[in-house]
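Trainee: sharing a sequence plus its predicted fold:
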Amino acid sequence: MTNTPAFRRLLLLVFGACSVFGSMSAAEETEQPNIVLIISDDQGWNDIGYHDPDIKSPTLDRLAAEGVRLDWQYVMPQCTPTRVCLMTGRYPSRFGNHCCRASNEHAFSFDTPTLASVLKAAGYRTALCGKWHLGSKPEWGPNHHGFDHSYGSLAGAIGMYDHRYRLSSPFVVTWHRNHEFIEEQGHATDLVTAEAVKLLEDARDQPLFLYVPFQSVHNPIVEEDKWIEQNSHIESPDRRLYAAAVTHMDDCVRQIVEASQNAPNGRESLVVFISDNGAVVNSSGNVYPPPDPKLSNFSSNKPLRSSKTHVYEGGIRVPALAWWPGRLEPSVCKAPLHAVDWFATLVEVGGAELPADIAFDGQNIWPQLTGEPADQRELYWVWGGNRDRVALRAGDWKVLRDGRKKQWELYNLKDDPYEKNNLASTNPERLEEMLDKVREQKLGDAS
């Protein structure tokens, strides 16, 4: 896996040639960059300016143009599963069915190495500002999983001014600072941003790992007129409201990026931005604290197929970028990447060591970010409390079953990126070959 001696020798060659760090096995403390990992919530493929010019996201568009735009960034089809991937470097199905869907349960055991705990062991101060959703009780919170500081919602989406979770849930009270419930005034996106900026401004000596999983742009969507007016060119009022949330979040990303460039510790900063899953497209409303309006066709995964919670491309392929001035050249990365890859990648960037006794599913993708060709690899998805939806990509081929009672489907993504031509009946040999790979991956899943 990614921690073998041969792999480390390859990294030394690659990084030495690129002069990224003085030493790749463990970067000197003075060379450890600040790492800012920003996650948007439910932002679809077509919900960013560089895919749809109607969307006003100037900061994210600029970062994508100046950094590496990740054109094949995969995640899981829903929030909790993607966060499991990011924090552990392993597929959520490895931990059990509760991790394969949005869940308030405790996701993984306290002794599970996380991105925060591994970077902390390498000298980083670690902080989370935003949405945790990997265990919605304070006793399961981020400070028990490697974070020195945490702020935001322990549970999932919240009322943007109300700051409470679903009103019918036992986890309705969720807004906290370091696991102590608090009451505050303000829009959640602004509050999270202010906390993140303050942490960057207070970064004096240690390198900082700052994880910013926004509650935005998940519904319920509540936005001020100043953001709506910037999107007055959009005819649909529901799409206009959503676009306002994107513009608002984009401005908050600007504030965080600017603060990262002026951090008192004088370190460079790597900024990574990813959406946690594809767009939900329609919302029934009246689920979260009001106002929680019904919205129709307000977000978009076009031209990708389907939406959030599904294993077609529209549910799992999202906008993403990596930005590090002077270290990452402007480019478009077309290698298939997965959320599980960021664990190994950021651990290496931070000069930390991967735990040697764990079979990680991700790999260090820094070579791909710097232009190295990608090897053929397998990517794997399981979604649902009953593992209803399953997919696997190997090379250009993808097999999926988008429901327990559905038939297996087969696509060649090189020829058919929008999954219009199901080849399962005309290519049974390839289908069976792909299903063998699915069965092999399932051997690693928790029962």
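Mentor: Okay, I see it.

Trainee: going forward, measure contacts between C-alpha atoms and count neighbours the same way
Mentor: Will do.

Trainee: show me the strands in the stretch 201-350 of the chain, by range?
Mentor: In order along the chain, the stretch 201-350 of the chain carries the following strands (DSSP state E, counting those that start in this stretch): 208-213, 269-275, 320-323, 331-333, 337-338.

Trainee: could I get those strands as JSON lines with mean neighbour count and distance to L354?
Mentor: Shown next, in JSON lines, are the strands of the stretch 201-350 of the chain (neighbours: other CA atoms under 10 Å; distance: least, CA to CA, whole Å):
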{"stretch": "strand 208-213", "mean neighbour count": "26", "distance to L354": "16"}
{"stretch": "strand 269-275", "mean neighbour count": "23", "distance to L354": "19"}
{"stretch": "strand 320-323", "mean neighbour count": "24", "distance to L354": "21"}
{"stretch": "strand 331-333", "mean neighbour count": "18", "distance to L354": "25"}
{"stretch": "strand 337-338", "mean neighbour count": "25", "distance to L354": "18"}
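
Trainee: comparison target below:
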Amino acid sequence: MPNLRSRRLNVFLYLFCVFCIQTTFLQAAEKPNIILVMCDDMGFSDIGCYGGEVETPNLNRLAREGMRFTQFYNNAKCTTTRASILTGLYPRFGKGGHLRQNMVTLGEAMKVAGYQTGLSGKWHLMRTKGYAKSKYPGGWIDRYDKTTHPFFRGFDSYYGVLDGACNFFDPTISDPPYKRAGIRSFGQDDKAVTEFKDDYYTTDAFTDHTLGMIQRYSKSDKPFFIHLCYTAPHYPLHAKPEDIAKYVGKFKMGWDQMRKDRWKRLQEMGLAGKNWSLSEGDSRTYDWASADHEFEDLRMAVYAAMIDSMDQNIGRIMTTLKETGQLDNTLVLFLSDNGGCSEEPGGRDPKVRRPGPKDDYVAVGPSWGWAQNSPFRRYKSWVHEGGISTPCIAWWPGHIPADTINRSPAHIIDLMPTFLEMAGTDYPKAYQGHELLPLEGTSMLPLLKGEAKALHDSLAWYWSGNRALRQGPWKLVWDTQVKEWELYDISADRCETNNLAAQHPDRVKQMAQDWFAWADKVELKSKLKGKK
């Protein structure tokens, strides 16, 4: 018989073990799951809860039960936005590309924090080894540097398109010669995917993989981080006939009237500030009266159908979260990678272009692309507000106040530190033997709790010659078509209608110097040679 002292020791050890196990479970439960959903080339005011015509009941629900941001910024372009979201850094433009070994990804950082990780959809950060893109590869390993592959950069599970947007119905169909004359590469984990079922549609497939991860990860005590990157509504304009039918005829008001209608709804919703003024005109748009109205209406109808399909799939995600018991402990965050797109590969001749089915490759063009970002100026690739402003919805029951609007500026570089704070871990100084670049984002957790707070003294942008710097209410912009600095007071003129550069030459000079200092930091020297 063990003596009394021995029995007491055994009881103490038993209780201590129970305490440790319970503490571990509590800590796991306190760490929320995170699902970061990003769509591709969608405008600021396209979805219903931001003033758009598209039926988006699931996103509207997230907005009604969560928070909408009015000043959330991306990088105006697919690749640079993805790089910043994944690293918490401004994109680097020098040798080495946007994703390097001295940068840690969200997948890697969240794994260190004890999370299961996954990514579904578009990646677009692969560095190629110089192989031609005209022939469909038998395997990505012969074509890509694996240090830029999601499966080798922290994501336990990956499925999707490794480069840009592909044919939605059949990814084995090549881009047309007037676009790129190549087939986009698909992968699942570290293997190539070359076969697709007859009823394939990328938006559904990316969601299917996400649902599988939720169901699988929910069986573990560890929380999960999932990044879902839809290619919708990026061109080519491909949608299901039943979704297109909902919208045919709804856009015959034309882009000018659509902008005015959206502007009115944004004001009624309280998303547009009382001192905003609708921006007018764009140098690259064309006249509605001279356009083919049937063709233009169909282009926007297909585009709307692509967003509608995405919203349907977000509804599937919310249902699966409920079925797996994860609904109340999950942050769902939704945004777009840049503003609506003005690109138009292949032109807009209705005699040769046919939006909708898989056998053509059509885009919405500059007039619709401009209108999708109502009430702002410009679109994707430009750094006026229309190019860099995204709708952003954050939903986290019991933590984010319902039906709220946050007007504080925030940026995609802030997502990494936000998620790390939620996970209860710090940003690492080194990873796998590489000293890391210092984190440049700031946690926006106070904003998610409902606070109004300035996260940054300065924010900067660059893409394809277009430049911008924001410091407090002041924003400095360089447009490649204007080719001179413009200055706006964003607090009084969010839509950039009143250029104040002539009234504040000293401020323009100082902010320009600050922008070039930032440009040196992000390795833009070679791109700006002789352009100061």
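Mentor: Good, I have the coordinates. No experiment lies behind these values; they were computed from the predicted model shown.

Trainee: drop the TM-score for these two in here.
Mentor: After superposition, the two chains reach a TM-score of 0.86 (TM-score structural alignment, normalised by the length of structure 1), with 411 aligned residues with a CA RMSD of 2.4 Å.

Trainee: with distance to N178 of structure 1 added, can I get the strands of the stretch 201-350 of structure 1 in a markdown table?
Mentor: A markdown table is the format used below for the strands of the stretch 201-350 of structure 1 (distance: least, CA to CA, whole Å):
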| stretch | distance to N178 of structure 1 |
| --- | --- |
| strand 208-213 | 14 |
| strand 269-275 | 24 |
| strand 320-323 | 28 |
| strand 331-333 | 37 |
| strand 337-338 | 30 |
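
Trainee: out of those, nearest to A352 of structure 1?
Mentor: Counting by CA to CA, A352 of structure 1 lies closest to strand 208-213 out of those; the figure is 12.2 Å.

Trainee: in structure 2, what residues pair with that closest one?
Mentor: On structure 2, the counterpart of strand 208-213 of structure 1 by TM-score structural alignment is residues 224-229.

Trainee: list the contacts of the matching stretch.
Mentor: Residues outside stretch 224-229 of structure 2 that contact it (CA atoms under 8 Å, 6 or more residues apart in numbering) are 32-40, 107, 110, 115-123, 206-207, 210, 214, 217.

Trainee: ok, stretch 439-446 of structure 2 next?
Mentor: 87-90, 410-419, 421-422, 427, 452-453, 455-456.

Trainee: give me the subset of these lying in helices.
Mentor: Judged by DSSP state H, the contacts of stretch 439-446 of structure 2 include 87, 415-419, 421-422 as members of helices.

Trainee: buried ones among those residues?
Mentor: The neighbour-count test (16 or more other CA atoms under 10 Å) applied to these identifies 87, 415-419, 421-422 as buried.

Trainee: JSON lines for these, including distance to R470 of structure 2?
Mentor: What follows is these, written out as JSON lines (distance: CA to CA, whole Å):
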{"residue": "T87", "distance to R470 of structure 2": "21"}
{"residue": "L415", "distance to R470 of structure 2": "19"}
{"residue": "M416", "distance to R470 of structure 2": "21"}
{"residue": "P417", "distance to R470 of structure 2": "21"}
{"residue": "T418", "distance to R470 of structure 2": "21"}
{"residue": "F419", "distance to R470 of structure 2": "24"}
{"residue": "E421", "distance to R470 of structure 2": "26"}
{"residue": "M422", "distance to R470 of structure 2": "27"}
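
Trainee: which residue lines up with C85 of structure 1 in structure 2?
Mentor: Aligned against structure 2 - with TM-score structural alignment as the criterion - C85 of structure 1 pairs with S84.

Trainee: what's the average distance of the strand or helix carrying its match to structure 1?
Mentor: Assigning secondary structure by DSSP states H and E places S84 of structure 2 in helix 78-87. Between helix 78-87 of structure 2 and the corresponding residues of structure 1, superposition yields a mean separation of 0.4 Å, by mean CA distance after the TM-score superposition for structure 1.

Trainee: who does that helix touch, helix- and strand-wise?
Mentor: Contacts defined by 3 or more CA pairs under 8 Å, 6 or more residues apart in numbering; DSSP states H and E place helix 78-87 of structure 2 against helix 106-112, helix 415-423.

Trainee: chain center to the shortest one: distance?
Mentor: In other words, helix 106-112 of structure 2. Between the mean C-alpha location of helix 106-112 of structure 2 and the chain-wide mean there is a distance of 18 Å, by CA atoms, centre = their mean, to the nearest Å.

Trainee: which residues touch that helix?
Mentor: Outside of helix 106-112 of structure 2, the residues that reach it under the criterion CA under 8 Å, 6+ apart are 85-87, 116-118, 153-155, 225, 416, 420, 423, 427-428.

Trainee: counterpart of K131 of structure 1 in structure 2?
Mentor: In structure 2, the residue paired with K131 of structure 1 is K122, using TM-score structural alignment.

Trainee: that match and G187 of structure 2, how far apart?
Mentor: Between K122 of structure 2 and G187 of structure 2 the distance is 10 Å, computed by CA to CA, to the nearest Å.

Trainee: can you pick the most crowded of the contacts of helix 106-112 of structure 2?
Mentor: With neighbours taken as other CA atoms under 10 Å, the top of the contacts of helix 106-112 of structure 2 is T87, carrying 29 neighbours.

Trainee: distance check, that one against G107 of structure 2.
Mentor: Shown here: T87 of structure 2 relative to G107 of structure 2, a distance of 9 Å by CA to CA.

Trainee: contact partners for L70 of structure 1?
Mentor: Applying CA under 8 Å, 6+ apart, the residues contacting L70 of structure 1 are 319-322, 332-335.

Trainee: try 10 Å this time
Mentor: L70 of structure 1 sits next to 64, 273-274, 318-322, 331-337, 368-369 when contact means CA atoms under 10 Å, 6 or more residues apart in numbering.

Trainee: just the element for W381 of structure 1, please.
Mentor: Secondary structure here is read from DSSP H and E; on that basis W381 of structure 1 sits in strand 378-383.

Trainee: and that strand against structure 2, how far off on average?
Mentor: Aligned to structure 2 and superposed, strand 378-383 of structure 1 gives a mean residue distance of 0.9 Å (mean CA distance after the TM-score superposition for structure 1).

Trainee: what's the matching range in structure 2 for that strand?
Mentor: Aligned using TM-score structural alignment, strand 378-383 of structure 1 spans residues 458-463 in structure 2.

Trainee: did I read that right, A6 of structure 1 in a strand?
Mentor: No - remark: A6 of structure 1 does not belong to a strand; assigned using DSSP: H, G, I helix; E, B strand; the rest coil, it is helix.

Trainee: now Y151 of structure 1, nearest residue through space, not along the chain?
Mentor: Nearest non-adjacent residue to Y151 of structure 1, counting by CA to CA, 6 or more residues apart in numbering: R177, 4.3 Å away.
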